Structures are given as structure tokens and as C-alpha cells.
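> Show me how the following folds:
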Amino acid sequence: MFRFLSISALLLLTNTRTAAHQKPYFKPTKNYIFPSTSIDGIARIDTKIGNQALDRPYITRHNSSSYEWWYFDAISSDGQSSIVITSFVSPLDTYENQSGLQLLVQIVSPQGGLYDDTIEYDKDEKLYISTKGDTSNGILNNGDFSWIGKSDLSEYTLNLNLPKYNISGTINLFSLAKPFVGCGPAQKDANTSIFWFFNWINVIGDAVAVVDIAVGDQKVAFTGNGYHDKNWGPVSFIPYVHHWYWGHGRVGEYSVVWSKMFLNDNTTKAGGWISKNDKIILSACFENDDSVVIKPLGNNITDPPKKANNTHNIQGFDITINTGNEQGIFQFQLKKNIRINGELGTYARWIGNFTGGQLGEEDSQIGVAVTEQMGPFVF
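Take a look at the predicted model:
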């Protein structure tokens, strides 16, 4: 129903939405249109949260190498279905006749993958983004994809309307966690850089997700876990990164996000975020140590991976996070239900059951999680 929604109508709709626990905001409302006029030379990259919306664009004018995206996902509570939507501005592989805008949609059900592709947009097709408070609101190409967030980041409503691909529906995310940057809390002067070429803000580390999507005559409807983050940088990370792991899950009272990036120069940086009932236990980065260990499980697995197309035997992951404080060590395990293989074998995703907790006090409940391996970017 949002296909012909104008940007002014979106702003009016956003202004009329209220949150029960909404606080007053004094951050300026801003509007952006992409693609913007490209520049030669170095693109200006914001790496501080500052006094503007947390979920805003951090690159307002791109050059030929800069990139930025808004990422959303949801996993069903049985670990059998998932949806991923990513809206790209000036992504890593823009072609000459295109605007740089892309929309990645991946929909998985117990019957397998229903849709997994990236839609390319021409130069006359636009992405409109507005901000209010800390949130962003976006409309891509007159409503192919739109998102509307509450100004306190408590809720996002996503709408897909892709008649060409027989896809339509909505996703609601109700946040269960406070936002954070890659290496700590999302405070005013927080730095968003993981490495100089890669910035990360986690807008919603965990959420209750309500999904109602139709793909042709097949319905994908579930409740489960939701998530939203964003990344950006001045140049492609592919020449610098060998591989990385990332994932998020919930089990019992714990919400967890983990990541570990391995560079070609043997540098590593890991991130660990753990929340219990909306109280942050850990939000930190660790460089060149084993505070965060992500170990793939299965037969005939090479760890670390040496080549692409080498993820078929992975049946799950052990995730160990040493907080380095009085909370001690947390151990979690993801057991694969479904594996999704990406293009060229340099990307794979697993969704499945998630167990664990604080060492010695592991929760007996079973939750769900998703994790990814990107790379190795060598062939």
C-alpha cells in the first residue's frame, strides 16, 4: 500500500506516530535524496554519532568507492524461516549505467529459499530518507521498499511491494535492546569505526519480529527475533578482509550479537554485545586476542578457512565470549537448521537453534539465531 506514498506523506505519518515511552528529542529533522551528486576525490565520512539522528546517512555525497547500507532481518521462533532486506547506497559493485542503489531481498521458508536476489536501480530511481529524533525513514523507488521508525528507535515498520517479483508484505520490529556502536554504547561522542574502512552502528540488536510476507502464492508469516544495523565506509573492505563472522541470537533472558573480522595482515578485531532483560552486560571490542572465539562445527572443516566455497560441511558454531569483568564467560551454540549459500561462495548464512548462557549457569531454554561467514575473498 506504500507504493505511491510520497515523501511528504511519509513525514506526516511519522510525525503522527507516538511511542508510550518516547522521550523528547532535540535532534534536527533532515531529508536526503540518493543518489546525490557524486564527487571526485575523497568522500566525507562521518565516524561520530554527534547531535544528529543515530540511524541517519553518514555519507551524504558518495564517490566511486564509498558505500553505505541499512540492514534488517527477522528469524522465526522455530528457526526454520527468515527474511533479510538490505537497502544499499553506492554499494561495492556499482555499474556504470546504474545509480548505485540496490535492494537485497532474501526470503527463506521451511521449504527452502523462496527468493534471493539483488535488485539494481537506474539513475533516475531514488531513495528518499528522512530523520526524526534518532530514527530514519526511507522510501525506495516509490515504495518498492519502505521503512518507518519511531523517533526513540522502539519500533520499525518495513513494507515490501515488488509486484514484478510477486513479493509483498510487512515486517514489524519491536526493540528489546538499546543501540550500540561497534565498540561500545551509542553515546554522543562514540566512534563508529571498527577499522578505517568499515563503520558499524547497531540500531536494534534484538527485537520481537512480526512478519507477514507473500511470495507468489506462498505465505511466510511468523513471529520471532528481529534486528537492524547499518554499515558504511570510504572504500571497499574486500581488499583488506580475509574473512569474518557475524551473528545475533536470543536464548532465555539473553540477547547476543557477536562478530570477528580477520584481516589479510593477520590483524583481528572482535565485537561482543550481551544484554539481559534490556540491561547491558557487555558492549566492547577486542583486538588480536581470544576474548571472542567463533568456532565452526562439523566434519572436514578447515579453521580458519583457506578458500571460498568451503562452508558446506559446517553444521553449527560455538561462540565463546569472555567479558573480562565480573560477569565472566558466556558460551553459546548455534545448531544449523538451514544454510543459505551466497554468490561465488564468499558468503554463507545459517539459521538454527541457539542455546547457552553464562558459563556454569547456561539457560536450559532453546532460542534461535543467525550467523554469517563472509570470505575468504581469495580464489
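
> make it CA atoms for all contacts and neighbour counts henceforth
Will do.

> Isn't V108 up against S82?
Yes. Using CA atoms under 8 Å, V108 is in contact with S82, at 5.2 Å.

> Counting neighbours around each, name which of the two comes out higher.
S82 (26 against 21; other CA atoms under 10 Å).

> Nearest residue to the more buried one in space, ignoring adjacent ones along the chain?
I75 (4.4 Å; CA to CA, 6 or more residues apart in numbering).

> what about that neighbour, helix or strand, and which?
strand 67-76 (DSSP states H and E).

> Residues contacting that strand, please?
57-59, 81-92, 209, 211, 222-236, 351, 368-370 (CA atoms under 8 Å, 6 or more residues apart in numbering).

> let's go with 7 Å and repeat that
For strand 67-76, the surrounding residues in contact (CA atoms under 7 Å, 6 or more residues apart in numbering) are 81-92, 209, 222-234.

> to compare against the first, here's another:
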Amino acid sequence: MVHPNGYAWWYIDALSDDGQNGITIIAFIGSVFSPYYARARRKGVADPLNHCAVNVAIYRKQGGCWTMTERPRVAVSRTANSFTIGPSRLSWDGKSLIIRLNEISVPIPGRVSGTVRVVPTAITRKYFSLNEDGNHWWWPIAPCARVQVALDHPHLRWQGDGYFDMNSGDDPLEQGFSDWQWSRGAMQDGTAILYEARRRDGSRFDLAVKFDPQGRMEVFAPPPAAPLKRTGWKVVRSVRSDGEARLVRTLENAPFYARSVVSAKLLGEPVTLMHESLSLDRFKMPIVQAMLPFRMPRARK
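Sure thing, here's the model as predicted:
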């Protein structure tokens, strides 16, 4: 259950084995970055099921694409093993997460359709509370997974190491946090995850963990922070690394958010990280809120 004014999202990312392609998929209940949901909350208690979306971001040399159409409650259905948002559907078959996509990209309209399958090596049972009030949580569901991409539009066929997690909260994300840096990377015998968040009260959540393919967790001391070049929007980026880190590619460059591929070193091993930087102070700015509908249209059904 997602509380009024709250949120839940399921996040998947993967990089192809040849390093040429990448994908992220996020299914939202109570879309945390939605200007429509923010407007509804300003008027009073808002229904998160009236603000759901499937965000798909595809990265390739020929050019990427982006979808994030928000849909109302009438276009959403849920069961114990499935989640349907408009024409797209996520379902669990007991061994894998199957994502059937049928979305329209923005700002240049184009179809994004096909199937993405996430096959975990193990499912973890470890939840993390992100703040002392216990109203924001993170669950790394499948830190180690293989992802199979079979899209018809655009035509893509590849597979690679991937990741699957969930975040949820009872209050708007921007009320609990001002910014964060997050990254994950496939290693020789598992996945490393770095999570750093600055809370509104000035305290911090800092975590460095490694999961092996069986889902066993090991906490390790975070290495020093290595600064990365700011984005064109001047979003601050940094990553933990044993030694110098290198920005390989900026995948998303938004006024309040950046997604990047970063080369770093963790536990004595070179690692390629999927990395994100988020500034919720910027997200709250009226000018940013006014820009969001161009990337996040809302459908009537």
C-alpha cells in the first residue's frame, strides 16, 4: 500500500555486455518528479495511484529515447504479481520480472515497444530505512541480475548485467532529502552499491555494500569521495572510489538530475558504475517545475 502523498518506484538498469547500450526503466506509483502530483499535493491530500508512470530511457550510439507519460488511476491495475500502467505491464513469473513496454517517447514522438526480462540470481530480504523517522525506505531486490532486451521499436536486441531495486515513502521525497549520490556496478563476484543522501535535518545516510550472486551482503568502508565534472546544468556529481574516478559518459543531463556512466575502483577492483546525482532543492524551484511537463506529459487514460 502506498500512503496518500507518498510514493513507490521500482527501478531497473542494465548495461550491455559490449558496453554499447544501456537502459533504465522506472515504474512509479505517486511519481516523485511529477509536476501534476506536486500540484495536487499543494491543494491537500493527493492520491498516488492517480499519478503513475513508466519511465524508459534507452542509451545507444545511434541516439537515445525517453518516455514518461503519467496516467490516472483509471489506467492502473495491480495484482500480487503484476502492475499495469496504461499499455505497459510489469509481471513476475516466479523466476524473472517481465516488462512489456508500449510507450511514446518525448519530446520527439516515437514508439518504444517490446519486452525486457530481468532474471535475478537471488532475491534479497534486506530493507534499509533512509531516515530516522522511518518513512523512506530502500530495498535492493536483486542487486545481481541478467537483463535481456528485445525491443521492436526501436529495434534492439542485447543482454547484460543489470540491477533491480525499490524505493518507497510516506511523504514527498523532497521533504525528506535535499540531494543524493547513488551508484551501482557489477564486479567479478557480485555487485557494489554506494548510497549517499543528505537529509533535510542536515544529517546523512551513507552506505557502501556489496552483494554476492547468492544475495549475501557485505558492508565495507566507503572510499574517499572523488569529484566529477559538473553537468551543463551545474548539477554537482561525485563518486566514492579507491583512487581517481573518470566520467565515461553523461546519459541524462537535467536541471536537477544527472545519470552517468563512471569508471572507478572499489575493493581493489576496477568497476563501471551506473551513477546518479539528484538535487531536490533544484527540483522544487518554480522554473524547474514549469519545465517538467515537456518531458512528462499526462494522459487522460
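
> ok so, going back, what range does the strand holding I75 of structure 1 cover in structure 2?
Residue correspondence for strand 67-76 of structure 1 in structure 2, counting by TM-score structural alignment: residues 7-16.

> Pull the distance from the strand ranked longest in structure 2 to the chain's centre.
Ranked by residue count, the top strand of structure 2 under DSSP state E comes out as strand 136-153. Its chain's C-alpha centre and that of strand 136-153 of structure 2 lie 10 Å apart, by CA atoms, centre = their mean, to the nearest Å.

> Run through the neighbouring helices and strands of it.
strand 111-120, strand 128-129, strand 156-169, strand 190-199 (3 or more CA pairs under 7 Å, 6 or more residues apart in numbering; DSSP states H and E).

> How far does stretch 101-111 of structure 2 stretch from one end to the other?
10 Å (CA to CA, to the nearest Å).

> what about V74 of structure 2, how many neighbours?
12.

> Skipping its backbone neighbours, what lies nearest the equivalent of it over in structure 1 in space?
Here V74 of structure 2 is matched to D124 in structure 1, going by TM-score structural alignment. Excluding the flanking residues, the one nearest D124 of structure 1 by CA to CA, 6+ apart is S99, at 7.4 Å.

> I figured that neighbour was touching Y121, is that so?
Yes. If you go by CA atoms under 7 Å, S99 of structure 1 and Y121 touch, sitting 6.1 Å apart.

> Which residue of these two possesses the greater neighbour count?
S99 (21 against 18).

> Show me what that one lines up with in structure 2.
Per TM-score structural alignment, S99 of structure 1 is aligned with N50.

> Distance-wise, check its match relative to L90 of structure 2.
18 Å.

> S203 of structure 2 versus G30 of structure 2, what's the distance?
On the measure of CA to CA, G30 of structure 2 and S203 of structure 2 end up 26 Å apart.

> quick one: which of those two has more around it?
G30 (29 against 12).

> what lines up against that one once you look at structure 1?
Using TM-score structural alignment, G30 of structure 2 sits opposite S90 in structure 1.

> is it true that that match touches Q102?
No. In this structure, S90 of structure 1 is not within contact of Q102 by CA under 7 Å, at 8.0 Å.

> quick revisit: and the helices and strands packed on strand 136-153 of structure 2: which comes nearest L278 of structure 2?
Nearest to L278 of structure 2 among those is strand 190-199 (9.3 Å), distances taken as CA to CA.
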